[in-house]
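# A predicted structure for the sequence below; I have some questions about it.
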Amino acid sequence: MADQYAHHGEDKPPTDIPAIRWEEPPEGPVLVLLDQTRLPVEEVELVCTDASALVEAIRTLAVRGAPLLGVAGAYGVALAAARGFDVDEAATALAGARPTAVNLSVGVERARAAYRAALADSTDPQQAAAATLAAARQLHREDAEASVRMARHGLALLDELLPGGGHRVLTHCNTGALVSGGEGTAFAVALEAHRAGQLRRLWVDETRPLLQGARLTAYEAARNGMAYTLLTDNAAGSLFSAGEVDAVLVGADRIAADGSVANKVGTYPLAVLARYHHVPFIVVAPVTTLDPHTPDGASIEVEQRPGYEVTEFSAPQVPVMGAGGGVAVAPLGTQAYNPAFDLTPPELITAIVTEEGVVSPVTAEALADLYARSRQVSGG
């Protein structure tokens, strides 16, 4: 069950509300989420008391972003264990909530493994629940630490590729604190550049059809005092042709073994534009986004979203008019093609930045080596 927990209106100054947190009120443990569908108009939190509520929050994008989905999935398993629900049933439902983002299933399985291991040592369900929560919290901490390291590696790469500073960076979708236990992935690199006085301009794709760039990245950029400009996705080409883009920074929802990257739809056209205009195209993602079990991009399941997200325009506090809850912008009955992600092949990617270092050129061998080293460090 999910309920509105708190409301923070536009008339109040910005607050530092975490994207996700675990709380234990007298009536039982809950998972509290910042409802990202309501941003930037209002800051509203949702309370999930069971895994089914979290599944719904994931599907409706109240909580989103690959790294954060991994953390949310782990906490969802911990919530099921703490409240005495069927852990395997909850884990299966959570892992299938968004199929493209591999972090979600990784987080779920990590928490479920901790639960099963605890039960093997003791039949006490409370001890098993505590062990599951500890695993989720550890993943949360690791994600925050990974964010810091990715930001440093990413800025070092930018400075190497673009000596002289004054970086003008184009980004797509949202990759900041709203998708992470820390300050994000690609956005964290731009933020690190901003703090170092090296960011001249952050170009923000509005990111159709759900406007994660306009609603969320612009929101985070404004809160951090960054110099940013919002543009429609189809205006990116004119920026490149005018020589206004020095680098592209994007995140990833899944990276296949060959280096193919699944990311928010609209990413692949940016990679093509970057290659034509000789601009570095950089993917920033934690090692948990690497999927050695998926051989190539063709093997990645691409989530198909409802058509009304294209045929209707939805925004917070807009009167409900269409079947999907938004204002109709296409004739009734219009069919829509609405993949949530597209695939960028490794040959279009300048580098992949992770917390364990930079992979460039992007090859299957280099990614396999990095993944193996990261497993040795984590003891996985």
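Received the coordinates, thanks. Numbering: from 1, shown residues only.
# rest of the way, CA atoms for contacts and neighbours
Will do.
# how about the strands in the stretch 101-250 of the chain?
Read by DSSP state E, counting those that start in this stretch, the stretch 101-250 of the chain holds these strands, from start to end of the chain: 167-171, 199-205, 228-231, 247-250.
# this is the comparison structure:
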Amino acid sequence: MEAIRFKNDILYLLDQTKLPAEEVWIEYTDYRAAAEAIVTMVVRGAPAIGITAAYAYFLAAKEYSGQPAIQFSASMARARQKIASTRPTALNLFWALGRMDSVLERFGRSPSALPSLRAAAQEIHREDVEMNRAIGRFGAAVVPQGAGILTHCNAGALATGGYGTALGVIRAAHSQGKVSMVYADETRPLLQGARLTAYELVRDGIPTTLITDSMSGSLMRMGKIQMVVLGADRVAANGDFANKIGTYSVAVLAKHHGIPFYTAMPGSTIDLSLPSGEEIVIEQRNGREISHIRDIQLAPEGAILYNPAFDVTPHSLVTGIITDKGVVYPPFEENLRALFG
């Protein structure tokens, strides 16, 4: 399964706002439209955001490639800012733009960089899939036999270049016969668990039970869940991490019930420049996402709406961090720096 394609200098994104009812692919040749696709969550998930940002950067370079070098450089600086302003929490966005910047700098910020920018964006896409499969291999080793696994939001093929991070672990473990059931919580307010995670797992023939966000504690108490694995949008040096709102609550419940709690992500999501999760910028989204589902109004006019897209889970609640270089255990800062410093 994939959500991003690139062919003949055209970017194709699977519109995730339409899933699971419709599978609609949208073509992009304008970097502004691609940036807007990130904002509106046509594409979402930290690795997929980074890949899309890289392709958008290339589309900008292609658009401006006929300009003189000085004007081209200025145009690219404005385009980069447009792409960078889309979603502030996902580190992969800035990591990918940094990769593209370095290519442009090697060519003196001139239009001659265009073929290399194309190749760099495609390499970022290819590398992500390889990293996800490595995450799956390392993560499957920590999944107990016959596990009931809880996952939150969507960290699958739809959120990455393909295969997935947390769902990559689940896919690999399922292929080894280890998974008895995956419990996917619906993930309010945008229902990525219900619309996307359940969609992926059902299509892959992995046993899946969809639950509301408020059911996970009860299932843990009943002994249905032996492990939690989910994704991350940014990991600080000490192992604190930002992920979809509601992750912190799941972590607290897992700790109380003595259930191993893992987050899974590629090294491009690890931000060693931040000492802790306190420094992670949390995106605030339109409150209409809470008060409405599509055009159906759920809440009365006048209610105050609070809609952070993410929360921060402290490292003290984390059993291990599954990466493309192995599973990292406490002390997280020392061990993360040893692998990624």
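Thanks, I have it. Treat the numbers as computed from the prediction; the structure is a model and nothing was measured.
# got a TM-score for the two of them?
With the length set by TM-score structural alignment, normalised by the length of the second structure, the two chains reach a TM-score of 0.95; 332 aligned residues with a CA RMSD of 1.2 Å.
# quick one, what contacts residue 216 of the second structure?
Counting by CA atoms under 8 Å, 6 or more residues apart in numbering, residue 216 of the second structure makes contact with 150, 185, 250.
# need those in TSV (columns: neighbour count and distance to residue 197 of the second structure).
Shown next, in TSV, are the contacts of residue 216 of the second structure (neighbours: other CA atoms under 10 Å; distance: CA to CA, whole Å):
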residue	neighbour count	distance to residue 197 of the second structure
150	27	11
185	25	9
250	22	17
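# and of those, the nearest to residue 36 of the second structure?
Of all the contacts of residue 216 of the second structure, residue 36 of the second structure sits closest to residue 185, with 27.4 Å by CA to CA.
# I'd like the distance between that closest one and residue 288 of the second structure.
Noted for residue 185 of the second structure: a distance of 21 Å to residue 288 of the second structure, by CA to CA, to the nearest Å.
# report the contact partners of the residue nearest to residue 28 of the second structure when sequence neighbours are not counted.
With CA to CA, 6 or more residues apart in numbering as the measure, residue 11 is the residue that lies nearest to residue 28 of the second structure, at 5.0 Å, once sequence neighbours are left out. By CA under 8 Å, 6+ apart, the contact set of residue 11 of the second structure is 4, 5, 27, 28, 29, 55.
# counterpart of residue 11 of the second structure in the first structure?
The equivalent of residue 11 of the second structure in the first structure is residue 31 (alignment by TM-score structural alignment).
# in which helix or strand would I find that match?
Secondary structure here is read from DSSP states H and E; on that basis residue 31 of the first structure sits in strand 30-34.
# which part of the second structure lines up with the next helix or strand after that strand?
Following the chain from strand 30-34 of the first structure toward its C-terminal end, the next helix or strand by DSSP H and E is strand 43-48. When the second structure is aligned by TM-score structural alignment, the counterpart of strand 43-48 of the first structure is residues 23-28.
# hmm, who's touching that stretch?
For stretch 23-28 of the second structure, with CA under 8 Å, 6+ apart as the criterion, the contacting residues are 10, 11, 12, 13, 14, 15, 18, 34.
# and it, how far out from the chain's middle?
Here stretch 23-28 of the second structure is found 19 Å from its chain centre; the criterion is CA atoms, centre = their mean, to the nearest Å.
# what do you get for stretch 357-365 of the first structure?
Using CA atoms, centre = their mean, the distance from the centre of stretch 357-365 of the first structure to the centre of the chain it belongs to is 21 Å.
# for it, measure first residue to last.
15 Å.
# show me where the stretch 101-250 of the first structure has helices.
Residue ranges of the helices in the stretch 101-250 of the first structure, as given by DSSP state H, counting those that start in this stretch, are 102-121, 125-161, 186-195, 212, 218-223, 236-241.
# average offset of the fifth one relative to the second structure?
Once the two are superposed, helix 218-223 of the first structure sits an average of 0.5 Å from its aligned residues in the second structure (mean CA distance after the TM-score superposition for the first structure).
# which stretch of the second structure lines up against that helix?
Here helix 218-223 of the first structure aligns to the second structure at residues 198-203, judged by TM-score structural alignment.
# for that stretch, buried residues please.
Within stretch 198-203 of the second structure, the residues scored as buried using 16 or more other CA atoms under 10 Å are 198, 199, 200, 201.
# can you redo these as CSV with distance to residue 121 of the second structure?
As requested, these are exported to CSV (distance: CA to CA, whole Å):
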residue, distance to residue 121 of the second structure
198, 29
199, 28
200, 25
201, 28
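# so which residue is dead centre in the first structure?
Centroid-nearest residue in the first structure: residue 65, 1.9 Å away (criterion: CA atoms, centre = their mean).
# who's in contact with the aligned partner of that residue in the second structure?
Residue correspondence to the second structure (TM-score structural alignment): residue 65 of the first structure is matched to residue 45. Taking CA under 8 Å, 6+ apart as the contact definition, residue 45 of the second structure lies against 154, 155, 158, 159, 160, 233.
# one more time with 10 Å, if that's ok
Going by CA atoms under 10 Å, 6 or more residues apart in numbering, residue 45 of the second structure touches 38, 90, 92, 153-161, 164, 231-233, 243-244.
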